[in-house]
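Undergrad: Mind folding the following:
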Amino acid sequence: MRLKTEVLVLGGGPGGYTAAFRAADLGKQVTLVERYPVLGGVCLNVGCIPSKTLLHVAAVLNEAKEIKPAGIGFAEPDIDLEKLRNWKNNISTQLTTGLAALAKQRNVTVIKGVGRFISNTQLLVEDGDDTQTIEFAQAIIAVGSQPVKIPSFPNDDPRLMDSTDALNLERIPKKLLIIGGGIIGLEMATVYHALGSKITVVEMQDQIIPGCDKDLVRPLMQRIKKQYDNIFLETQVSHIEALSEGLKVSFGSASSELANDKGKDTPETEVFDKVLVAVGRRPNGHLIDADKAGVNVDERGFISVDKQQRSNVKHIFAIGDVVGNPMLAHKATHEGKIAAEVIAGMATEWQALTIPSVAYTDPEIAWMGLTENAAKAQGISYEKAAFPWAASGRSLSMGRKEGVTKLLCDKQTGRILGAGIVGTHAGELIAEAVLALEMGASVEDLALTVHAHPTLAETLGFSAEMIAGTITDLLIKKR
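TA: Predicted coordinates for the structure are as follows:
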């Protein structure tokens, strides 16, 4: 079969379907190729949405336990894994069904199959024994990424999981090792701990969630140190042996000088029921024969693009994980709209000043703009305020006082440079800071904005007041 289309979108994840829908809304004839039976990609099916569904369950379980000091006690939960899996899957199905309807309403042609370029104007789509060729005038590559696998590990053993396997909830292991102390690993640790697993986390860097400021990570670290069996930093897994009784894991130092030694306070070996590998994701740029279209793909699998999402081939665009970090769905959707609008002739380019990051752990951590680590490394002169949630009436009323809201601003102008929040609902709260930065707001603007009381949102205003010197909820020594 041969099909002609104005705009071909390869990949039906958040970036891909957003690009396809936006292009269709702008009058383009669009064909969307997706390898899986439903749209939504990793995010809707085996990523963001199912993980947040399970994290909600974890939050309910944890709150039920932690309300006991208030005189409210509950019996131990009865967890029906099959019902939990079905509930999680039904939520994803609701969203993917909605996407299918939206594609139909917009007359977007959706083709199931694996797409590979055969020229700079043709894509071959294979679905089992069926094949068809699509001729396109312009294309948007939105093929995403996949979990990194470590070749020396026993990857054929079902007890060795990636994030997709972990979300399947086949069973709850008694002892679970999570390799990688980043966002994905710690979110899965939150879920499995709430469901009853004993958790050990191993991370090569000197802190969990590398890249985030240490003061934001500290409240989470202090909480999970009490909950988990072990958290091993500056440590790596050197070997995994599959035994009948479990996976025998050998540990070593992450330092090259001490490569043959185990990390500090780390056992030489330990046996776990299951091991989750969460050491990052790699782009899928090498899986689509992009070279046959003349598109440059680097050795890691990334495709370089300009501010309009164009690759080195003028009529072929790329968006999402395959164009670089951060690998986040909300970045991909923004890029998808840009690519579609450029194809439709609009004068559009990437102008976002920041991309917020959120770890949906307990407590959540969210940050945007300039981090304090980056400010120091770049020699940027800044002022900082960190408002402790122990002084927040709303936080205390929820039984959670470990949070912090941090604000960075330019020392001369007061213009907001960055913000970080750790605490309950931090992922929701960071939006105000993102908008403030995008609008060029100053600390004074935030300090003079009336926030509802008592709310967690007002902690951002309090942080601004700390820098402005007008706060009354804390006693700040005059400088």
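
Undergrad: CA only for contacts and neighbour counts going forward, please
TA: Fine.

Undergrad: now the helices for this protein?
TA: Listed in chain order, the helices found in the chain under DSSP state H are 14-25, 41-46, 48-66, 81-105, 163-168, 183-194, 214-227, 329-343, 372-378, 393-397, 426-438, 443-447, 458-468.

Undergrad: Out of those helices, which gets nearest to residue 315?
TA: Closest to residue 315 of those is helix 329-343 (CA to CA; 8.2 Å).

Undergrad: from the chain's centre, how far out does the closest one sit?
TA: Using CA atoms, centre = their mean, to the nearest Å, we find the averaged C-alpha position of helix 329-343 to lie 18 Å away from the chain's own average C-alpha position.

Undergrad: Residues in contact with it: which ones?
TA: Under the criterion CA atoms under 8 Å, 6 or more residues apart in numbering, residues 14-16, 18-20, 22-23, 26, 43, 138, 140, 308-310, 317-321, 347-350, 355 lie in contact with helix 329-343.

Undergrad: can you list contacts of stretch 400-417?
TA: The contact list for stretch 400-417 (CA under 8 Å, 6+ apart) reads 216, 219, 363, 369-370, 372, 381-392, 395, 418-424, 436-437, 440-444, 459-460, 463-464.

Undergrad: Let's compare: structure for the following, please.
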Amino acid sequence: MEKTIIETLVIGSGPGGYVAAIRAAQLGQAVTIVEKDEIGGVCLNEGCIPSKALITAGHRYQESLNSDFLGLEVKQANLDFSQTQTWKNHHVVKRLTTGIESLLTKNQVKIIKGKARFIDPTQVALETEHGVTDYRFKQAIIATGSRPLSLKGFPFGPRILDSTGALNLSGIPKKLVIIGGGVIGAELGSAYANLGSEVTILEGSPQLLPSFEGDMVRVVQSAFKKKGIVVQTEALAKEAVVTASGVVVHYEVKGKSYEIAADYVLVTVGRRPNTDDLDLEKTGITVDQQGLIPVGADYRTKVANILAIGDVVAGLALAHKASYDGKVAAEVLAGKKVERDYRAVPGICFSDPELASTGLTLKEAEKTISAKAFQFPLQGNGRALSLNQNQGFARLIVDQDSTIVGGQIVGVNASEMIGEITLAVEAGLTVEDIALTIHAHPTLSEAIMDTAELAQGLPIHL
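TA: Next up is the predicted model:
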């Protein structure tokens, strides 16, 4: 019996896969997407979106408790966390997953719920609830994402959580220990602290949030201290012992042993690409030591008709990077002469306050060019003051020709503001271009204009 032939096969429906599938369909390809779990992938169902929903809940709760500076007398807020979870799961996550499935259908993408394994470079076995069916494909995109790394001595269970478990607790823990002070640990630590938990973060490196610059992180650490979050750096987690009522975490700092009791321990020490269950060896593709698939600038693997994107290839494991990868990969399969350009990939931490960085840092820029950094404090921004959130700053990294090559923001809504700097880097804009752009008043974005004017040597508000 002749096998069904798929023109373009996309494996995985996360922010890389579903975007690649829709763009490929828009470019005239007949697309089939395969998803073994939920449409939308980890980001939408278990990561980016639900975590931001909890972060929002934490902000609102804190606003209800701390609005006396406005002259508001608010009675003690009563948090029904089950209602919070219902809102997160049904009114946020479910709405988006349903929307993505509708978009795939609207673009005539065939959806198969099942697991894919390669048979050879042109065939795949798809396992569904109805059994296993073999298909031929002309071209494929691997977009299977990643999963949390486990840690020796910390087996996942009811008291030892990965990020998915931490997002689906039935109640607010009184005490929460987080192993790993990277983006996920800092975000969830901040969220649960705002919701009322006593949070301790154990980070192995000398700095919280090691992927961000030190002066940015110090603003966050100061805010964390005010929230009562304890941050212990250079901490080596040894093991977690589950007790009748919680868990005891054993760790070391500079050779000295410590222990701390909590209701739960959350392990956020990184992620591993989902490439070990695809039978890639049958295609001739080999992964590196981290499990990543080597690809060229056009996302092609060593097997030309198979591309790979998102968390399964080198680069930042970010949802928006995966979506970008998906668009470019779809255009490659459509015959367009395109390749990736990672000059401005924004990195964000939705801590409280937020951190955002794009393009080059000053240290990175100085490796190859002559560059300077200019920054403007949010204390001088009217909108930040009116929000009572004026900690932090905006910074631009500028080369010898006054071209913006990077930027960083720490403070309220940094995640939204970084878009302007990202566009400036991508478009090769100068500080004059930003300074002469009329920014609405009063807005946080004026801080970027003020920074550009400072870079010109013509500051108005500093």
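
Undergrad: related to what we said a few turns ago, redo the helices of the first structure as a markdown table? Include distance to residue 118 of the first structure.
TA: A markdown table is the format used below for the helices of the first structure (distance: least, CA to CA, whole Å):
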| stretch | distance to residue 118 of the first structure |
| --- | --- |
| helix 14-25 | 20 |
| helix 41-46 | 23 |
| helix 48-66 | 32 |
| helix 81-105 | 26 |
| helix 163-168 | 30 |
| helix 183-194 | 35 |
| helix 214-227 | 47 |
| helix 329-343 | 22 |
| helix 372-378 | 43 |
| helix 393-397 | 57 |
| helix 426-438 | 41 |
| helix 443-447 | 54 |
| helix 458-468 | 52 |
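
Undergrad: Emit the ChimeraX select command for whichever of the contacts of stretch 400-417 of the first structure are buried.
TA: Restricted to buried positions by 16 or more other CA atoms under 10 Å, the ChimeraX selection for the contacts of stretch 400-417 of the first structure reads:
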select :216,219,363,369,370,372,382,383,384,385,386,387,388,389,392,395,418,419,420,421,422,423,424,436,437,441,442,443,444,459,460,463,464
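
Undergrad: Report the central residue of the second structure.
TA: Using CA atoms, centre = their mean, the residue of the second structure that lies closest to the mean C-alpha position is residue 318, 4.6 Å off.

Undergrad: Now do the same for it: its match in the first structure.
TA: Matched by TM-score structural alignment, residue 318 of the second structure corresponds to residue 328 in the first structure.

Undergrad: I'd like to know how far that match sits from residue 238 of the first structure.
TA: As defined by CA to CA, to the nearest Å, residue 328 of the first structure lies at a distance of 29 Å from residue 238 of the first structure.

Undergrad: so how far is residue 233 of the second structure from the aligned partner of residue 385 of the first structure in the second structure?
TA: In the superposition onto the second structure, residue 385 of the first structure corresponds to residue 374 when matched by TM-score structural alignment. Applying CA to CA, the value for residue 374 of the second structure to residue 233 of the second structure is 29 Å.

Undergrad: same deal with residue 124 of the second structure?
TA: In this structure, residue 124 of the second structure lies at 46 Å from residue 233 of the second structure, with CA to CA as the measure.

Undergrad: same thing with residue 328 of the second structure?
TA: Taken as CA to CA, the spacing of residue 328 of the second structure relative to residue 233 of the second structure amounts to 39 Å.

Undergrad: just residue 419 of the second structure next, same as before
TA: As defined by CA to CA, residue 419 of the second structure lies at a distance of 31 Å from residue 233 of the second structure.

Undergrad: One more: residue 273 of the second structure?
TA: 27 Å.
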